[in-house]
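In: Have a look at this prediction, sequence included:
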Amino acid sequence: MRFILLLTIGLLIACKSDKKFHGEPLAIEGVSEKMKGILEFQSKYDAMFKDPEASPLPDRFRKDFEGLEYYNADTTYVVNAVLERTPDAIPFKMSTTTDEQRNEVVFGIAHFELNGKSHQLEIYRSADEGEAEVGDYLFLPFLDETNGNETYGGGRYIELEVPSGDSITIDFNRAFNPYCVYNKKYSCPLVPRQNYLRTNVRAGVKDFKKD
């Protein structure tokens, strides 16, 4: 199953009111809309991980699962990037953790400021299917200087949607680990080296400790 659709379907399942794994909605007061969105994302993401029908966790990890470890929610890691669209980009083969390869195309390049420095990241769109099947889903994998220490060494992912204009909001608080971090049965795209951020991105999901 595709890496983006897995997350999206999982979150939708977790949000259903008839799921015993979801519980009551968060009562979040006295915070900004940005902060509320981050906290709600974490709650729904943890609920999905508890759900045996949607979770990537093997049973031995899920039975005692209480929640993933996140950095503290921080709205300074919500950036408004200038989007340089690349309509003439040629599809390419993106390597994965298995022998499988994904057909991807660079949808655009995001230019933004973070931690006092200028950065850019390539944003990808699936070239495996027609535009109608892909929908508005975009894929942003990235590496940063926390990898291998505080976060998973292979980098993290962010799910985005096609924006209407030439800017795009990237919320690093929504950065999540590839599913193969939790279960080796998944085939996970490897982050292209050009998407390495020379800064610490202390936002989103931290590395998963199995012991």
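Out: Perfect, thanks for sending it.

In: CA only for contacts and neighbour counts going forward, please
Out: Noted.

In: which residue ranges form the helices in this protein?
Out: 3-15, 33-50, 59-62, 131-134 (DSSP state H).

In: Can I get those in TSV including mean neighbour count and distance to Lys209?
Out: Formatted as TSV, those follow (neighbours: other Cα atoms under 10 Å; distance: least, Cα to Cα, whole Å):
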stretch	mean neighbour count	distance to Lys209
helix 3-15	18	20
helix 33-50	19	15
helix 59-62	13	10
helix 131-134	11	33
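
In: between the ones you listed, which one is nearest to Arg193?
Out: With Cα to Cα as the criterion, Arg193 lies closest to helix 3-15 of the helices of the chain, at 19.0 Å.

In: Near Asp64, how many residues? Count them for me, please.
Out: 9 (other Cα atoms under 10 Å).

In: which residue is nearest the middle of the chain?
Out: When Cα atoms, centre = their mean is applied to the chain, the residue found nearest the centroid is Ile158 (2.7 Å).

In: try this one side by side with the last:
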Amino acid sequence: MDSMTRNDNWREAIEQDREQKERYFREHHRSPIPPDLRGEAFPGLEYYEVDPAYRFELELDRYDDAETVTVETTAEGEQTYRRVGQFRFEVEDTEVSLDAFEPTDGSDRLWVPFRDATSGDETYGAGRYIDLEPDEHRTADGTWILDLNRAYNPTCAYNPAYECPLVPPSNWLEIPIEAGERDFPAEVHTH
């Protein structure tokens, strides 16, 4: 498969995922959207254009000792994760790094939350998440695919009844990440 075909397939997969999420949020009885905002009243989800400049194949620089950290939540609660490593990459000539976390439930998926210069303006103020499943986001040589185009809002961005972990300060970026999901309409946050 040539790189152009691979690029088209990758972009198409992201667009399909976005359409499925939109349909689920609009119609499904388990949607995080309050019931009176579903169906015809659903304002829709907004995204940045898919941009290959925000897709990276990276080594995870694993920490020698994975530290267990307590992460505060939007409901003044706490959750624990293991900080297992760090991804280092460059966005528009700026070196950045994001810590990767594993849940303490024994799962081997990685949680990569972040805040950036768009948070609270174009994107959800508390930050966005990326989940990396080993089966889907690891290449044959063991590198991870960190695709910021897949950054999504936590459920509390749509409904304050949900409790979401807050982004640890180590993953607050000073640059804008203009990729992934944009903020849900502000008037809905206070609905």
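Out: Perfect, thanks for sending it. Everything numeric in this text was worked out from a predicted model, so none of it was measured.

In: What does the TM-score come to for these two?
Out: Once superposed, chain against chain, the TM-score is 0.85 (TM-score structural alignment, normalised by the length of structure 2); 178 aligned residues with a Cα RMSD of 2.1 Å.

In: so what's whatever residue of structure 1 lines up with Leu37 of structure 2 closest to, chain neighbours aside?
Out: Matched by TM-score structural alignment, Leu37 of structure 2 corresponds to Phe61 in structure 1. Nearest non-adjacent residue to Phe61 of structure 1, counting by Cα to Cα, 6 or more residues apart in numbering: Lys210, 7.5 Å away.

In: cool, Tyr196 of structure 1 as well?
Out: That would be Leu143: by Cα to Cα, 6+ apart, it lies 4.5 Å from Tyr196 of structure 1.

In: Quick one: neighbours of that neighbour, just the number.
Out: Neighbours of Leu143 of structure 1 (other Cα under 10 Å): 26.

In: what's the counterpart of the residue nearest to the centre of structure 1 in structure 2?
Out: Checking TM-score structural alignment: Ile158 of structure 1 goes with Ile130.

In: give the contact list for its match.
Out: Trp111, Val112, Pro113, Asp147, Leu148, Arg150, Ala151, Tyr152 (Cα atoms under 8 Å, 6 or more residues apart in numbering).

In: residue in structure 1 matching the fourth one?
Out: Put plainly, it is Asp147 of structure 2. Residue pairing (TM-score structural alignment): Asp147 of structure 2 is matched to Asp171 of structure 1.

In: ok, now the third one?
Out: If you follow Pro113 of structure 2 across to structure 1 using TM-score structural alignment, you land on Pro141.

In: which residues touch the longest strand along structure 1?
Out: Assignment by DSSP state E gives strand 101-114 as the longest strand of structure 1. With contacts defined as Cα under 8 Å, 6+ apart, strand 101-114 of structure 1 is touched by 77, 79-87, 89-96, 118-128, 138, 168, 189.

In: now Trp144 of structure 2: how far from Ser31 of structure 2?
Out: Distance, Trp144 of structure 2 to Ser31 of structure 2, using Cα to Cα, to the nearest Å: 29 Å.

In: How many neighbouring residues does the nearest residue to Ser95 of structure 1 once chain neighbours are set aside have?
Out: With sequence-adjacent residues excluded and distances taken as Cα to Cα, 6+ apart, Ser95 of structure 1 is closest to Gln101, at 4.9 Å. Using other Cα under 10 Å, Gln101 of structure 1 is surrounded by 16 other residues.

In: quick one: what's aligned to Gln101 of structure 1 in structure 2?
Out: By TM-score structural alignment, Gln101 of structure 1 lines up with Glu78.

In: Same question for Glu69 of structure 1.
Out: Glu69 of structure 1 maps onto Glu46 in structure 2, by TM-score structural alignment.

In: Surely its match touches Asn153?
Out: No: with contact defined as Cα atoms under 8 Å, Glu46 of structure 2 does not reach Asn153; the gap is 10.7 Å.

In: of the two, who's got more company?
Out: Asn153 (22 against 16).

In: which residues does that one contact?
Out: With Cα under 8 Å, 6+ apart, Asn153 of structure 2 has these contacts: Tyr124, Gly127, Arg128, Tyr129, Glu181, Arg182, Asp183.

In: could you measure it against Asn9 of structure 2, distance?
Out: Applying Cα to Cα to Asn153 of structure 2 and Asn9 of structure 2 gives a distance of 24 Å.

In: Fine by me, we can end here.
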